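[1] Here is a sequence with its predicted model. Questions after.
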Amino acid sequence: MDPKTRNAAIAAAIILGGFGLVAFFMPTIMLAVGETSPVAAGLVAILFVAAFFGVFWLRGRSKRED
């Protein structure tokens, strides 16, 4: 495994680990936000999913420019 591939794998593992940790606590977060507003809880879920795909989309764009 060359350094470029290894760095990409490490970055992907960190990103997936971070999102996995947030996903683990997502029900608690949504219940807490949902006490204030159910619409806000829905927006939190939508933003989480959008951020997950957005991070990899941005990473792909930055790597394509190299």
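    Now that the structure is in, tell me what you want to look at. Numbers count the residues shown, from 1 in each chain.
[2] going forward, measure contacts and count neighbours with C-alpha atoms only.
    Will do.
[3] counting contacts, what elements does the helix ranked longest in the chain pack onto?
    Ranked by residue count and defined by DSSP state H, the top helix of the chain is helix 3-36. In this structure, helix 3-36 packs against helix 38-64, with contacts taken as 3 or more Cα pairs under 8 Å, 6 or more residues apart in numbering; DSSP states H and E.
[4] What separation do you get for Asp2 and Arg59?
    As judged by Cα to Cα, to the nearest Å, Asp2 and Arg59 stand 19 Å apart.
[5] again but with Ala40, I slipped
    Using Cα to Cα, we find Ala40 at a distance of 28 Å from Arg59.
[6] Val39 versus the residue positioned nearest the centre of the chain, what's the distance?
    With distances taken as Cα atoms, centre = their mean, the chain has Phe52 as the residue nearest its mean C-alpha position (3.2 Å). Phe52 sits 20 Å away from Val39 when distances are taken as Cα to Cα.
[7] Next one for the comparison:
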Amino acid sequence: MTAPKSESRSQAIAAAVILAAAGLVLYFMPTIVLKLGSYSPYLAAAVGACLVFAFFVVFWLRARYQRGRGK
């Protein structure tokens, strides 16, 4: 069964917005980590790991939401 055209379009827009936001965060991540690294290297490592992990968590949560809706 295929999804209606408007539904697949909204899914594509949602994925594009998520990827754009993640790209923006990952673009500025080195600057953020370097600034935090001057304060605490452990804090910088933790924030960097959390930012990368958050990218995967967003898609995992979206997949769970879609499964819950029966798609």
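    Sure thing, it's come through. Because the structure is a prediction, the values reported are computed rather than measured.
[8] re the thing from before, mind reading off the mean deviation between the longest helix of structure 1 and structure 2?
    Average distance between helix 3-36 of structure 1 and its aligned residues in structure 2, after superposition and using mean Cα distance after the TM-score superposition for structure 1, equals 0.6 Å.
[9] Structure 2: matching residues for that helix?
    On the basis of TM-score structural alignment, helix 3-36 of structure 1 is assigned to residues 6-39 in structure 2.
[10] list the buried ones in that stretch?
    Of the residues in stretch 6-39 of structure 2, those scored as buried under the neighbour-count criterion (16 or more other Cα atoms under 10 Å) are Ala22, Leu26, Met29, Val33, Leu36.
[11] can you tell me which of those lies nearest to Gly68 of structure 2?
    Ala22 (24.0 Å; Cα to Cα).
[12] I figured the closest one hits Phe55, correct?
    Yes. Checked against Cα atoms under 8 Å, the pair Ala22 of structure 2 and Phe55 is within contact range at 6.3 Å.
[13] how close does the closest residue in space to Gly34 of structure 1 that isn't next to it in sequence get to Lys63 of structure 1?
    Closest residue in space to Gly34 of structure 1, ignoring its immediate chain neighbours: Ala41 at 4.9 Å, by Cα to Cα, 6 or more residues apart in numbering. Using Cα to Cα, Ala41 of structure 1 is found at 33 Å from Lys63 of structure 1.
[14] what about those two, which has more around it?
    Using other Cα atoms under 10 Å as the criterion, Ala41 of structure 1 and Lys63 rank with Ala41 on top: 20 against 10.
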